[in-house]
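In: here is my input; please provide its structure:
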Amino acid sequence: MSGFALVPGAVLDESGLLHVGNPLPEQRALAAGTAVVPLGDRRVLAVPGEDRLSWLDSLSSQALTHLAPGESTELLILDPHGHIEHAAAVIDDGETTWLLADADDAEGLLAWLLRMRFRLRVAPRDASEEFAVVGGTAAAVEALAVAAPGGVPLIWRDPWPGVGAGGWAYSVVEPHPGADRDWAEAIVTRSEEERIAAAAARGEIALAGLVAADALRVAAWRPRWSTEVDERALPHELDWLRTAVHLEKGCYRGQETVAKVHNLGHPPRRLVALDLDGSESVLPTRGETVRLGDDVVGVVTSVAQHHEDGPIALALVRRTTPVDAPLTIDAEDVRVAGAQEVIVPPEAGATASVPRLTRLSRRAQAK
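Out: This is a model prediction of the structure:
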């Protein structure tokens, strides 16, 4: 990522390029496909071998045995009680399965995969020294991606918020705020990454930073391992059955809990979107307490300043928190009000009968 330090206005930290001067215009450019973002907070794992797809299928929440070359999906690795341990975007090129994982999860995911090889024909490795990840609209990143030996471009097209085969949608809001989000992540060589940095420094390529990319993610209610997942997180709580879980596939670790919660019960917590009051000019940070009155009912998982919705957040709250309750979030020495919008209903599950809801955000109200 060192080359990006030469880009005018660039602000970086250990995770990568945060922004190039103004995250709000960067959001607009990313959404319009006129800018790309170097995803320094992502890592690339490669899994070659004849048994790779059936092996990953047996270990994860996703059905992968028949994944076609170039097809995009994602998987979760669960513990025996159904809690999320690892997550990865998945694309296969016909010879190798490529996993894109958050930087703070990749090492643990790879270590777990290596322990689970047994005698199978698989050879997982960290390919991050060879490859980087660049995000943006599918059209914006298409020309940057590595082409696999079979001619398959290594581009992961985010399936969110679609409902994949065997998946299930808990959110009943229409239209879903992520419906129009065009997001893809291209695997690029490190030399290509340096070329992008040099071109951006000369003003030939427009870049956006991680702050802008994350704001678009939060506005789309898109869960992420590094933000929404804690040691208790279940896929149901995050509406992640949509794209990362196949409810009809064979046995895998944690499947019993996934099926039981979905078919017979309700998740103990639920993800909500918060439309924050910006009058205090103070935004909460991840990990801050969410309150109903003085009672603690949850925790903030992501916060962003969106170019249309203004200050927004995602939070995990108790399932029993009333859906119309006014909530507040601790922020420095003040409490910030947050209007709650339902993502996962309290009644979420296979037998739930929940009326469809319309968007409540500033963006929806303006249309």
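In: from here on, contacts and neighbour counts on C-alpha atoms
Out: Noted.
In: select the longest strand from this protein.
Out: Longest strand in the chain by number of residues (criterion: DSSP state E): strand 295-306.
In: need the contact partners of it.
Out: For strand 295-306, the surrounding residues in contact (Cα atoms under 8 Å, 6 or more residues apart in numbering) are 24, 27, 211, 214-216, 218-219, 227-228, 283-291, 311-318, 321, 329.
In: check which element follows that strand along the chain.
Out: Scanning forward in sequence from strand 295-306 by DSSP states H and E, the next helix or strand is strand 310-318.
In: helices or strands up against that following strand?
Out: Helices and strands touching strand 310-318, as assessed by 3 or more Cα pairs under 8 Å, 6 or more residues apart in numbering; DSSP states H and E, comprise helix 210-219, strand 269-276, strand 295-306.
In: after it, which helix or strand is next? Please name it.
Out: Counting by DSSP H and E, the element after strand 310-318 in chain order, helix or strand, is strand 327-331.
In: rewinding a little: adding mean neighbour count, write the helices and strands packed on strand 310-318 out as JSON lines.
Out: Below are those laid out as JSON lines (neighbours: other Cα atoms under 10 Å):
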{"stretch": "helix 210-219", "mean neighbour count": "23"}
{"stretch": "strand 269-276", "mean neighbour count": "25"}
{"stretch": "strand 295-306", "mean neighbour count": "22"}
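In: for those, give me a markdown table that also has distance to Gly349.
Out: Shown next, in a markdown table, are these (distance: least, Cα to Cα, whole Å):
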| stretch | distance to Gly349 |
| --- | --- |
| helix 210-219 | 23 |
| strand 269-276 | 12 |
| strand 295-306 | 21 |
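In: following up with a second sequence; could you model it the same way so I can compare the two?
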Amino acid sequence: MSDAFAAVPGAVIDEAGLRHVGNPLVEQRRLASGAAIAPRADRAVIAVPGEDRLTWLDSLSSQALSRLAPGVGTELLILDPQGHVEHAASVIDDGETTWLIADRADAAGLYDWLRKMRFRLRVDPRLADDEYAVVGGTAAALERVTSATPSGVPLVWRDPWPHVTPGGHAYAVVEPHPASDWDWAEAIVSRDEERRIADAATRGDLELAGLAAVEALRVAAWRPRWSAEVDERVLPHELDWLRTAVHLDKGCYRGQETIAKVHNLGHPPRRMVALQLDGSGSVLPEHGAVVRLGDAEVGIVTSAALHHEEGPIALAVVRRTTPVDAFLTVDTADGPVAAAQEVVVPPDAGATANVPRITRLSRRAAAQ
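Out: The predicted structure follows:
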């Protein structure tokens, strides 16, 4: 992990990267408005050059990639034969190379798996962390730090979330979706450019935000992430991930049968919920904290954050049968915390579901 940002005034750095630069709540506002950018040391880059790269990735993953146009961002999942998520990556192609951005905790495993699946095809994936870093922010903010590749395509991945991409399907029934104005992008920059960004931030010429701000905005947008929401049995349906990461009408790939069966004939066994946590305490639940209905364990927290507008919030995966109107509690180090749930994935989610739309009223709006 690069230590390029250690000299930035106020920088707090942990094993994941730049955590914050003094005030995570202010950084959230600045990041969302496009006034700041966020170094993403928690993300890693895999380069996949070769003439067969797009059709090869198409055959291995949940996404239709064979006709992916240069500069268009999408994402893919690698599934096991039972349809459980094994790996995830953001995808952008520059016309010569396909670039994958993955959570650092997942990147080595994804890379090793891709190398094993080359066979005789004209592809040559490589880990590119020595050459490149990742920074995040609004698309406009990243224009200040991004240059085009030799093929003329800027390596800026624009997150398609929460729009339903071709072949996808949305399960969330709230209106408006909390990410209806989500503007998030990630740029692949050279290590020299990363140092230039750090120097500019140290001088006060460029404003940074840390990973705490990034995470809070993501949780508020109900945006799933491999290193948080994925466990050994998660299905994309449970996280509403069909909308951007799965093409339901493409050709065969590993796990496709389960994806189609659960979507067309059944319901996912678990469902993601958003939790508005009791804000009277100061301790957020940890990853994996137990979610309870009364004394019964019904799920686990996958992500938690303190949001600049919503207050303490979390994402959790609970049993499908958990009543949608039930008030839950979450275990924390300071004892149980009350949690009001918002439906992300309805209990009867699927192709045949007929769920009425739900008007979303955020905590901030309810207080006004």
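In: returning to that earlier point: ok, average deviation of the longest strand of structure 1 from structure 2?
Out: Here the mean offset of strand 295-306 of structure 1 against structure 2 after fitting is 0.2 Å, by mean Cα distance after the TM-score superposition for structure 1.
In: pretty sure Ala88 of structure 1 sits against Ser61.
Out: No. Shown here, Ala88 of structure 1 and Ser61 do not form a contact pair, counting by Cα atoms under 8 Å, at 11.0 Å.
In: looking at those two, which one has more neighbours?
Out: Ser61 (30 against 25; other Cα atoms under 10 Å).
In: which residues touch the closest residue to the more buried one other than its chain neighbours?
Out: Leaving aside its sequence neighbours, Ser61 of structure 1 sits nearest to Val245 (Cα to Cα, 6 or more residues apart in numbering; 4.9 Å). Val245 of structure 1 is in contact with Ser61, Gln62, Ala63, Leu75, Leu76, Gly166, Gly167, Pro235, counting by Cα under 8 Å, 6+ apart.
In: tell me the SS of the fifth one?
Out: What it means is Leu76 of structure 1. Classification of Leu76 of structure 1 using DSSP: H, G, I helix; E, B strand; the rest coil returns strand.
In: spatially nearest residue to it, not counting backbone neighbours?
Out: Ala87 (4.5 Å).
In: count the neighbours of the one you found for me.
Out: Counted with other Cα under 10 Å, the neighbours of Ala87 of structure 1 add up to 25.
In: joint contacts of Ala88 and Ser61 of structure 1?
Out: Taking Cα under 8 Å, 6+ apart as the criterion, Ala88 of structure 1 and Ser61 both touch Leu75, Leu76.
In: so the residue nearest to Leu76 of structure 1: helix, strand or coil?
Out: Following three-state DSSP, we place Ala87 of structure 1 in the strand state.
In: for it, which residues are in contact?
Out: Contact analysis of Ala87 of structure 1 by Cα under 8 Å, 6+ apart lists Glu74, Leu75, Leu76, Ile77, Ala101, Asp105, Trp225.
In: and of these, the nearest to Glu192 of structure 1?
Out: Ala101 (20.0 Å; Cα to Cα).
In: just the helices from the stretch 101-250 of structure 2, written as ranges.
Out: Secondary structure of the stretch 101-250 of structure 2 (DSSP state H, counting those that start in this stretch): helices at 104-116, 139-142, 191-203, 211-220, 226-229, 242-245.
In: apart from its neighbours in sequence, what residue is nearest Glu347 of structure 1?
Out: Glu347 of structure 1 sits nearest to His266 (Cα to Cα, 6+ apart), 6.4 Å away.
In: please apply the same query to His84 of structure 2.
Out: Nearest to His84 of structure 2 is Leu235, by Cα to Cα, 6+ apart, at 4.9 Å.
In: again with Pro25 of structure 1
Out: Nearest residue to Pro25 of structure 1 in three dimensions, chain neighbours excluded: His307, at 7.6 Å (Cα to Cα, 6+ apart).
In: now name the helix or strand holding the corresponding residue of structure 2 for Gly40 of structure 1.
Out: Per TM-score structural alignment, the equivalent position to Gly40 of structure 1 in structure 2 is Ala41. Counting by DSSP H and E, no helix or strand carries Ala41 of structure 2.
In: contact partners for Ala41 of structure 2?
Out: By Cα under 8 Å, 6+ apart, the contact list for Ala41 of structure 2 reads Met1, Ser2, Ala16, Gly17, Leu18, Arg104, Ala133, Val134.
In: go with 10 Å
Out: By Cα atoms under 10 Å, 6 or more residues apart in numbering, Ala41 of structure 2 lies in contact with 1-3, 15-19, 103-104, 129, 133-135, 211.
In: kindly report the same for Ala108 of structure 2.
Out: Ala44, Val45, Ile46, Ala102, Leu114, Leu127.
In: just the closest of those residues to Arg53 of structure 2, please.
Out: Checking the contacts of Ala108 of structure 2 against Arg53 of structure 2 with Cα to Cα, the nearest one is Leu114 at 10.9 Å.
In: chain neighbours aside, what residue packs nearest to the closest one?
Out: The shortest distance from Leu114 of structure 2 to any non-neighbouring residue, by Cα to Cα, 6+ apart, is to Pro125 (7.2 Å).
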